[in-house]
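S.K.: For reference, the sequence and a predicted model appear below.
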Amino acid sequence: MRRHLPTRHLASITVITCLLAATACGSSEEAALTVAEARALAEGSTATVEGFVTVAPGTFNSATEDQGFALQDATSGIYVSLPDAPDLELDVRVRVTGKLGQVAQQTVLQADADSVTVLGGVGPIEPTDVTTADVGEQVEGLLVRVSGSVTRAVEDDQPYGFKVYIDDGSGETQVFVHIVDGQPVIDTASLAVDQAISVTGLAAQYEATYEVAPRRAGDLVLQ
């Protein structure tokens, strides 16, 4: 049974840096890191990142119990955990400041809605095609696409969601289907063992399990 783990209390690490030719010392606006740089920081570090929204706020709250979203830049992606949902749509470019942490062993940026700023530009992020065996730490936080055959009957894990397992021959992976407005985000009722499907979603982690979490109905394609 999937169980929500409460967000850990994280120690704050304050970093004061003078960035020559970039940000003047004493400026209230922190210089943005790439997402890959932010993910490499120690737990509790404060970071500012910029990227395009790949998961809308609140999509995964049936299991996460927060109103977070995901963003991605050219280097990596990350889930942003928020107590309240900002007004954001997919593909908009945003800037957010928060603290690096771990929730159920997934790297997240813990922030508040008022720390999120919408920037100019809209740039749809195309999913990265990966094998089912490659859904792991190296792609966590990225928007990915996996294709394969359903290997088991759909597993009901409500109220958190549903589990679908697929394999392209390289190794089985889990697709975790969250519930939005009382319904799974993709049509799990139509799935049968041995059916070939393609799923787009966030490469995520829950404890020791890596998974792909679709965001909307169109993320499932029957083949």
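M.R.: That came through fine. Numbering: from 1, shown residues only.
S.K.: okay, CA-based contacts and neighbour counts for the rest of this
M.R.: Noted.
S.K.: which element is the residue positioned nearest the centre of the chain on?
M.R.: For the chain, the residue lying nearest the average C-alpha position, counting by C-alpha atoms, centre = their mean, turns out to be Tyr79 (4.0 Å). Using DSSP states H and E, Tyr79 falls within strand 77-81.
S.K.: now the helices for the protein?
M.R.: Under the criterion DSSP state H, the chain contains helices at 35-39, 61-64.
S.K.: could you say what helices and strands the first one packs with?
M.R.: Meaning helix 35-39. If you count contacts as 3 or more C-alpha pairs under 8 Å, 6 or more residues apart in numbering; DSSP states H and E, helix 35-39 packs onto strand 46-55, strand 77-81.
S.K.: ok, second structure coming up, stack it against the first:
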Amino acid sequence: MHRCSPTHKLASIAVTTWILATVGCGSSEDPASPDQEAVVTVAEARGLAEGSVATVEGVVTVAPGTFNSATGDQGFALQDTTGGIYVSLPDTVDLDLDRRVRVTGTLGQTAEQTVLNTEAASVEALDGTAPVEPRDVTTGEVGESIEGLLVRVSGSVTRAPVDEQPYGFEVYIDDGSGEVQVYVHIVDGQPVIDMESLTVDQVIQVTGLAAQYEETYEVAPRQAGDLVVQ
């Protein structure tokens, strides 16, 4: 499967606008503000209708801009105890992996993947860090039910890697439960994991975001350490 250009693939970023309600004459109550937006779990946010506004808190599992080569945005992923989601935004923000963060945005779909569309001003870094342990899943389990989570899969390489630069590389692995695509993005001109050493029948372990591009579910590694040859 070939990626389309970022301008075609990336859905328009929805910018949330809060309209202050007019307060009745003589009332001392202040109108609602974005800071008062109730925080919901990631699972609750993912269940909302497209176009709904939600505020979530979680831990950064994919650093901002890591997937830019294919998405064309500066987004990142976050996760709480109920689920994970990709946060799409046009401008980069300074967030490290494992940083706690609060985000308000609009639920949408990008290439059939559920995303939270936002802007930098609606992303707030919180105190503290909380490393996320990837969920071990079979290659056949990668699908809608775990989309947005940090996962770990192992399997044999079933096809030679396909070069889709400038978007990335794709390779498929299978542990016997079903093939899954591993999509390797380009960062600073290089794939985030070493593609030259991969050969058919080689057994590898990959950690990455359980993601979706159109009808294909995939695991997207974030950095060199996300690939382990077994």
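M.R.: Looks like it came in fine. As the structure is a prediction and not an experimental result, all values here were calculated from the model.
S.K.: And the TM-score between these chains?
M.R.: Taking TM-score structural alignment, normalised by the length of the first structure as the basis, the two superposed chains have a TM-score of 0.92; 216 aligned residues with a C-alpha RMSD of 1.9 Å.
S.K.: hmm, back to that, between the helices of the first structure, which one is closest to Gln72 of the first structure.
M.R.: Counting by C-alpha to C-alpha, Gln72 of the first structure lies closest to helix 35-39 out of these; the figure is 7.1 Å.
S.K.: so the closest one aligns onto which residues of the second structure?
M.R.: The counterpart of helix 35-39 of the first structure in the second structure, using TM-score structural alignment, spans residues 42-46.
S.K.: from memory Glu147 of the second structure sits against Thr82, does it?
M.R.: No - Glu147 of the second structure lies out of contact with Thr82 (C-alpha atoms under 8 Å); the separation is 11.8 Å.
S.K.: Show me which of these two is the more surrounded one.
M.R.: Set side by side, Glu147 of the second structure and Thr82 show unequal neighbour counts under other C-alpha atoms under 10 Å, the larger going to Glu147 at 22 against 11.
S.K.: aligned partner of that one in the first structure?
M.R.: Looks like Glu147 of the second structure aligns to Glu140 there (TM-score structural alignment).
S.K.: repeat for Val60 of the second structure
M.R.: Under the alignment defined by TM-score structural alignment, Val60 of the second structure is paired with Val53 of the first structure.
S.K.: residue contacts, its match?
M.R.: Counting by C-alpha atoms under 8 Å, 6 or more residues apart in numbering, Val53 of the first structure touches 69-72, 88-94.
S.K.: which one of those residues has the most neighbours?
M.R.: Most surrounded of those: other C-alpha under 10 Å gives Leu71, at 30 neighbours.
S.K.: How much space separates the residue nearest to Gly123 of the first structure when sequence neighbours are not counted from Val80 of the first structure?
M.R.: Taking C-alpha to C-alpha, 6 or more residues apart in numbering, and ignoring the residues beside it in sequence, Gly123 of the first structure has Asp91 as its nearest neighbour in space, at 5.6 Å. Distance, Asp91 of the first structure to Val80 of the first structure, using C-alpha to C-alpha, to the nearest Å: 15 Å.
S.K.: Which positions within stretch 96-115 of the second structure qualify as buried?
M.R.: Using 16 or more other C-alpha atoms under 10 Å as the test for burial, stretch 96-115 of the second structure gives 97-111, 113-115.
S.K.: now swap in stretch 39-55 of the second structure and tell me
M.R.: Under the neighbour-count rule (16+ other C-alpha under 10 Å), stretch 39-55 of the second structure has 41-43, 45-46, 53-55 buried.
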